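> this one's sequence-less:
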């Protein structure tokens, strides 16, 4: 996907009490690995474990407790442990993540989203109640914010159709996750920005209730503008690159019949001076924010639009078009990461062939050949040519147990 770059390699994966894996020690193939098995056997769980180690969050679970093997939840100290040994251009990296919990207690409390940040979709989730997350990098204790970017992964799965057809929060989270893996400063700015939004919203509710004065917003407005302007600028810069890459890939997937454009839809009108536009918008809509008790403008309210020949794919795209757009975006993300960090990311492809036609399947197989490390899941090998399988490590997955049944030549 990049021109002859170094490749980061996940060399070994160790799991204990993660999902349906009670114990797993697995040497990973250095090129392409194909996980084959019936539904519900643990193929997607393995990809989720790799993604979780790289980003410290799951792309499927709304609660980290769901990641602990259900048999372990009855133990006095429920826990799950994940370890990855990765080779990078700068040297070896070992990531270790342990979830420690208490025996689960029933609760009638529903999660809330008073701050409008779509908490379950936020890149930075607070620890689950009575669950500790302990992280080490090369044996040294680290915070989650320090782990993101140590290993770069790109995940494509059935849920990614929602990037095109789903809620704006999904698209914001996707773009933020991509930037966080490649820009350590962005991670910290985003985290600070989310805290500022929370504090400002708390003050807005106090003002609305008559317990504070609107002039007290000045400090939080300045912080919102400073941090939010950086986020918008970084997103636009990244998207300008992703847009060109995705357009090229989408053209290849559609034989040049469709032309994709990804547009950044900002909640504020900004010209070259983002901060000035942001400040003007906050002043004009202050009364509305106070009435709502919520910050209604800023990058936490922005969106992406996927346009094919000018047509919005979220509203008017067929399922096949939306899947092609999502596929184009994900392979563009891999190119983007490679260009920024100088190494091929690890590509995780969950059931990628199930809804692709013959031409798109052929394109995918050509795209991953000769690239970096790729882990694919499938219920069978029918979609793969004998020539491809000859160069692939095939592993059978059944009830959380993996058996290697084919070795790449």
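Structure's in. What do you need? Predicted model only: the values in this text are computed from it and were never measured.
> going forward, measure contacts between C-alpha atoms and count neighbours the same way
OK.
> please report how far residue 189 lies from residue 229.
10 Å (CA to CA, to the nearest Å).
> higher neighbour count, the two?
Neighbours were counted for residue 189 and for residue 229 using other CA atoms under 10 Å; residue 229 has more, 21 against 17.
> so the more buried one touches residue 275, yeah?
Yes - Residue 229 is within contact range of residue 275, at 5.6 Å (criterion: CA atoms under 8 Å).
> tell me what the helix or strand containing residue 367 is packed against?
Using DSSP states H and E, residue 367 falls within helix 358-368. Where contact means 3 or more CA pairs under 8 Å, 6 or more residues apart in numbering; DSSP states H and E, helix 358-368 is packed against helix 217-253.
> compute the inter-axis angle for the helix it packs on and helix 358-368.
When axes from the mean of the first three to the mean of the last three CA atoms, to 10 degrees is applied, the directions of helix 217-253 and helix 358-368 differ by 110 degrees.
> alright, now check it against this:
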């Protein structure tokens, strides 16, 4: 359990020390800094923000460096704006970002989570990457290497199209692409073996209806050779100056009543699909990590009707949970009684 979080020059918090219990509610008006606290915890877990385009945006505007410190486990992160630098320590030992992921395990619920159903494939890939990087450090390392390889390969493709490089030069980058892609695809296939089996029953538990499925859509089938497919797409890749197939083109679908849910689901059904996915995510992390994730719930209760609020409360179960809200009336009285309530404005006094 994360016992404490300390912030220095992080977003709007010049200084904050907050003791956390197994269940905490952070209450305050919009703009008070509630979400910034969740963001800091998220950063300690996965080393990147789900909100900021750049780590530099996390540093308070009057400061050069921000710091986040969590205890149990002991994790510290410092971000310097200029020149840019990020340092992470676990139990006092400096770690690379890919080595730090997984020491603190989280699941995030936030209003835009419904975009998992209706949004672009990149949103769903981001979900997979955050989940699987926490479980598998090799996955996290291969993701980083994949992005580097794609940049180099795409740059070379543009040079080849301009007559400035030879086609033979791409062989090395193809090999590196295949090597990292296989690690990523294997982890994703392993997850969907579990998730595709688990998801229908989780959705039925939450809604009473057995009408939903998940379907993994890799950019190429597992039985196909990635190297051969890269050769088949060679002319297309050279013309476009980009790599048209690979893990960076994967997707997965929510299936509702036998159809792609992005086109048929109501807003309420989309929220139920996301809640089901989040519950499956929690189960997968608990099973594979040997410890329960911390649940970060950012102002989602105001977006839900009473029945879906009750479902969220059942998902919280025995996990450490940190909830933000602008109004306690959005929460069930029983839930309020079992949580430690932290008034954000009083933390600034």
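Structure's in. What do you need? All figures in this text were calculated on a predicted structure; none of them were measured in a lab.
> how about residue 24 of structure 1, what does it touch?
Contact partners of residue 24 of structure 1, counting by CA atoms under 8 Å, 6 or more residues apart in numbering, are 13-16, 401.
> of the residues you listed, which belong to helices?
Among the contacts of residue 24 of structure 1, no residue falls in helices (DSSP state H).
> can you put those residues in a markdown table and add distance to residue 336 of structure 1 and neighbour count?
Formatted as a markdown table, those follow (distance: CA to CA, whole Å; neighbours: other CA atoms under 10 Å):
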| residue | distance to residue 336 of structure 1 | neighbour count |
| --- | --- | --- |
| 13 | 26 | 19 |
| 14 | 29 | 18 |
| 15 | 30 | 23 |
| 16 | 33 | 20 |
| 401 | 34 | 17 |
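> can you pull out the helices in the stretch 1-150 of structure 1?
Taking DSSP state H, counting those that start in this stretch, the helices of the stretch 1-150 of structure 1 run over residues 43-55, 144-147.
> most tightly packed of the ones you listed?
Burial of these is given as mean neighbour count (mean count of other CA atoms under 10 Å); helix 43-55 ranks first at a mean of 22.
> what is the corresponding segment of structure 2 for that one?
Aligned using TM-score structural alignment, helix 43-55 of structure 1 spans residues 34-46 in structure 2.
> repeat that for stretch 344-360 of structure 1.
Matched against structure 2 by TM-score structural alignment, stretch 344-360 of structure 1 falls on residues 292-308.
> any idea what residue 306 of structure 1 aligns with in structure 2?
Residue 306 of structure 1 maps onto residue 254 in structure 2, with residues paired by TM-score structural alignment.
> mean per-residue distance, the one helix or strand residue 331 of structure 1 maps to to structure 2?
Element membership of residue 331 of structure 1 [criterion: DSSP H and E] is helix 319-341. After superposition onto structure 2, the average distance of helix 319-341 of structure 1 to its aligned residues comes to 1.2 Å, using mean CA distance after the TM-score superposition for structure 1.
> what sits up against that helix?
Under CA under 8 Å, 6+ apart, the answer for helix 319-341 of structure 1 is 1-2, 5, 152, 154-156, 160-161, 163-165, 178, 182, 241-242, 245-247, 249-250, 253, 260, 306, 313-314, 343-345, 347.
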